[in-house]
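*Asks:* Sequence and computational prediction follow.
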Amino acid sequence: MDSILLGGSALRVSRITLGTMTFGDQNTQQDANTQLDYALAQGINFIDTAEMYPVPPRAETVTRTETMLGHWIKTQARDRFVLASKVAGPRRGMHWIRGGPSGHDRDNIREAVHQSLQRLQTDYLDVLYLHWPERNVPMFGQYQFDPKAELDKDGHPMAWISIQTQLEVLDELVREGKVRAIGLSNEQPWGVMEFLRVAREQGLPRVAVLQNCYNLMNRGMEFGMTEVLYREGISLAAYSPLAFGHLTGKYVDDPATPGRVTLFLGYAQRYKKPGVPAAARAYTELARAHGLTPTQLALSFVYHRWFVGTTIIGATSLSQLQENIAAYQVRLSEAVLAEVEQLHLTMMNPAP
């Protein structure tokens, strides 16, 4: 498996990351152990989790993923893999996470890391992400910035924890050896540049990795963010490369087929947009016309984009995981890539 240095850090990670957000809901402990063992055997050393997993987040399942992962971790040599987790922020109404975090302040970040380390049965995280910005930004299917969301019900500006304060807390954790590198997730270009500016001016930890959505139906990263990544030397960890299963072709063949879309109705609003079914069908037909599976087309496209450092994949079965990893060996021809671009120009970003 190919690998990269993660941003400006000393962490060398595989070009594929094993995502774990199904562990504890769709996958049992044995399923999780099997997937983790298989991934490591294939040269995948980067494991991604979060305190709020499994997904979709619910009060009755929250933190199960980290707990299950911890049972596996305690049987492993810790230096065999690179481990990332995430701190949830406010603005999403999940009161069952630490009583409903009020912000990315010192107490919330430190408490989240302390609890994650306990569940994961490890002394440190290789990467700690802020799971989403606490300030007002469009995310998770929203796509327009709304200045009105800056105001409370009385029309007064709402306060949010400064980026300098957030970085100072992260700096404490790095200095204490509890975190090795920091990352941002579901972040916007302004936020990335502001984190970099403050870090540079105040001598605080520099962002090494950005974890954002990127797939054939959501290429918003290409509007400005890729230049930031290139010029600032930040790695992208691309998530949702199969667009919640829409790019596997299974819902094209049978809209009622069992999967996350049919199991969790109303979740993942990003993929409820009106252009998604037509785009899924078009990419499915393109893949099959060239002797590829839709999964191969979708994953190979993301795996080999010049700005993608590592791609996060997840699976509910070992066979799915095997197919997803094997797709790394597929390289799309220039002819196929040209057709992808034509489709993109015709139906651009139906799932922003």
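*Replies:* Everything's here; your move.
*Asks:* okay, CA-based contacts and neighbour counts for the rest of this
*Replies:* OK.
*Asks:* now the strands: where do they sit in the stretch 151-300 of the chain?
*Replies:* For the stretch 151-300 of the chain, the strands defined by DSSP state E, counting those that start in this stretch cover 179-185, 207-213, 235-239.
*Asks:* want to throw those into a markdown table with distance to residue 148 and mean neighbour count?
*Replies:* Shown next, in a markdown table, are the strands of the stretch 151-300 of the chain (distance: least, CA to CA, whole Å; neighbours: other CA atoms under 10 Å):
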| stretch | distance to residue 148 | mean neighbour count |
| --- | --- | --- |
| strand 179-185 | 23 | 24 |
| strand 207-213 | 25 | 24 |
| strand 235-239 | 29 | 25 |
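*Asks:* Reformat these as TSV; add distance to residue 102.
*Replies:* Below are those laid out as TSV (distance: least, CA to CA, whole Å):
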stretch	distance to residue 102
strand 179-185	18
strand 207-213	22
strand 235-239	26
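*Asks:* Among the ones you listed, which comes closest to residue 97?
*Replies:* Of all the strands of the stretch 151-300 of the chain, strand 179-185 sits nearest to residue 97, with 17.7 Å by CA to CA.
*Asks:* now the closest one against strand 235-239, angle please.
*Replies:* For strand 179-185 against strand 235-239, the angle between stretch directions is 60 degrees (axes from the mean of the first three to the mean of the last three CA atoms, to 10 degrees).
*Asks:* Structure two is appended below for comparative analysis:
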Amino acid sequence: MKRVNLGGSDVEVSEICLGTMTFGNQTAPEDAFAQMDRAMDAGMTFFDCAEMYPVNPVRAETVGRSEQIIGEWVAARRPGDRMQIATKITGPSQMVRDGAPFDGATVTACIEASLRRLQVERIDLYQLHWPVRGSYAFRQTWTYDPSKQDRAATIAHMQDVLAALKAAQAAGKIRAAGLSNESAWGLTRWIDVAEQIGAPRMAAIQNEYSLLYRPFDTDLAEAAVNEDVTLLSYSPLAAGLLTGKYQGGTLPQGSRAAVDKAHGGQGNLGGRRTERAHQAVDLWLKLCAEHGWDPVHLAINWQLTRPFKVVPIIGTTTDTQLAHLIEGLGRVPDDTTLAAIAQFHKATAMPY
């Protein structure tokens, strides 16, 4: 598998990343071990996690369990420098630390906790999961209001957190830093402040990006290209919608939507299961059939054709799903297929 560097850092990773947010909930430890083994065998050496995982739902009693499972695998397999690990500190919009925002001291403590759970000496990419000032991620676009943000307080927060990241990097506990669910303004400010105080310059930004959700294509893409930042795209299959498995009102047993419903949720995939989204998926499945592609394979391989650095994060609940996905890696969509995707986007933009 092709290797790429994260932004301008010296952290080299596989061009596809294995997401682990289901480890310890939908994915049992033995299946998680099988997935990590399969990924490594395929050259997919980059794993992404977070202190809050597993999700669907996030529960206080399971916070950190996904990192622990990775740590158990690390202790058993001893991959050493062959593996690259990314993880995140939870922001104030999640069910950790009673929703309190993080500061520099919290970052320092959470890095230590993640290192213990992961059973590694350093984290290759340490990310800030949510901006403390608020975010438009996860369907908050429709009500997003930045008018009450305090710029001076935001910059002071960035200085405090970046000082902690600088110390952690100097101590050899992290190699690079990144963001998640950030905006173009936030990305550039983090970089500006880092350069001012000699702290780690943000190498990556982990935001949602798929054929059904493409806000990154404009301002964020421009910022990422000019500042040399890699997009780590989460939900590249639109939480499973692009596979077609939810069409016709189907709710597959063990699927993310089914598990969410079983825990009292709505099963709407974080607001993604809308009538317009299902109409778009009908068109997507037709496009794939006409151009001779498996929907999963095209959705992932298309991302690697984008005019900015991107590493898709693939989150598969089962080892069987991962095996199917790996089978399709490496095939490049031709110009005719890409033109059809462009037309598809114009016809179905922002379906949720």
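*Replies:* Looks like it arrived, so ask away. Every value quoted in this text rests on a predicted model; they were computed, and no experiment measured them.
*Asks:* TM-score for this pair?
*Replies:* Remark: TM-score between the superposed chains equals 0.92 [TM-score structural alignment, normalised by the length of the first structure]; 342 aligned residues with a CA RMSD of 2.0 Å.
*Asks:* I'd like to know which of the strands of the stretch 151-300 of the first structure is closest to residue 279 of the first structure.
*Replies:* strand 207-213 (16.9 Å).
*Asks:* relative to strand 179-185, how tilted is the closest one?
*Replies:* Using the same axes, to 10 degrees: strand 207-213 of the first structure against strand 179-185 is 40 degrees.
*Asks:* Provide the aligned range in the second structure for strand 207-213 of the first structure.
*Replies:* Per the alignment by TM-score structural alignment, strand 207-213 of the first structure matches residues 202-208 in the second structure.
*Asks:* next one: stretch 78-87 of the first structure
*Replies:* Residues 80-89 of the second structure are matched to stretch 78-87 of the first structure when aligned by TM-score structural alignment.
*Asks:* Show me which residues of the matching stretch are buried.
*Replies:* Neighbour counts over stretch 80-89 of the second structure (16 or more other CA atoms under 10 Å) mark 83-89 as buried.
*Asks:* Contacts for stretch 242-251 of the second structure next, please.
*Replies:* 237, 240-241, 252, 257-258, 278, 281-282, 284-285, 295-296, 299 (CA atoms under 8 Å, 6 or more residues apart in numbering).
*Asks:* now with 6 Å?
*Replies:* 258, 295-296 (CA atoms under 6 Å, 6 or more residues apart in numbering).
*Asks:* And stretch 103-117 of the first structure, by the same measure?
*Replies:* 89-90, 169.
*Asks:* Who wins on neighbours among these?
*Replies:* In terms of neighbours by other CA atoms under 10 Å, the contacts of stretch 103-117 of the first structure top out with residue 89 at 23 neighbours.
*Asks:* thinking again about what came up before, relative to residue 310 of the second structure, which of the contacts of stretch 242-251 of the second structure is nearest.
*Replies:* Taking these together and measuring to residue 310 of the second structure by CA to CA, the closest member is residue 296, at 17.1 Å.
*Asks:* For the residue nearest to that closest one when sequence neighbours are not counted, the count of nearby residues, please.
*Replies:* Spatial nearest neighbour of residue 296 of the second structure, chain neighbours left out: residue 243 (5.8 Å); criterion: CA to CA, 6 or more residues apart in numbering. Using other CA under 10 Å, the number of residues around residue 243 of the second structure comes to 18.
*Asks:* Map residue 243 of the second structure onto the first structure.
*Replies:* Aligned partner of residue 243 of the second structure by TM-score structural alignment: residue 248.
*Asks:* do residue 337 of the second structure as well
*Replies:* Using TM-score structural alignment, residue 337 of the second structure lines up with residue 336 in the first structure.
*Asks:* residues near its match, how many?
*Replies:* There are 17 residues near residue 336 of the first structure, going by other CA under 10 Å.
*Asks:* Now for it, which secondary structure element holds it?
*Replies:* Using DSSP states H and E, the element containing residue 336 of the first structure is helix 334-346.
*Asks:* what's the average distance of that helix to the second structure?
*Replies:* Following the fit onto the second structure, the mean deviation recorded for helix 334-346 of the first structure is 1.3 Å by mean CA distance after the TM-score superposition for the first structure.
*Asks:* Can you mark which positions in that helix are buried?
*Replies:* Under 16+ other CA under 10 Å, the buried positions of helix 334-346 of the first structure are 336, 340, 343-344.
*Asks:* Pick the one among those closest to residue 217 of the first structure.
*Replies:* Using CA to CA, residue 344 comes nearest to residue 217 of the first structure of those, at 7.9 Å.
*Asks:* From residue 278 of the first structure, how far out is that closest one?
*Replies:* Taking CA to CA, to the nearest Å as the measure, residue 344 of the first structure falls 12 Å from residue 278 of the first structure.
*Asks:* what do you get for residue 36 of the first structure?
*Replies:* Taken as CA to CA, the span from residue 36 of the first structure to residue 278 of the first structure is 35 Å.
*Asks:* Which one's more surrounded, these two?
*Replies:* Neighbour totals were compared for residue 36 of the first structure and residue 278, and residue 36 leads with 21 against 13 (other CA under 10 Å).
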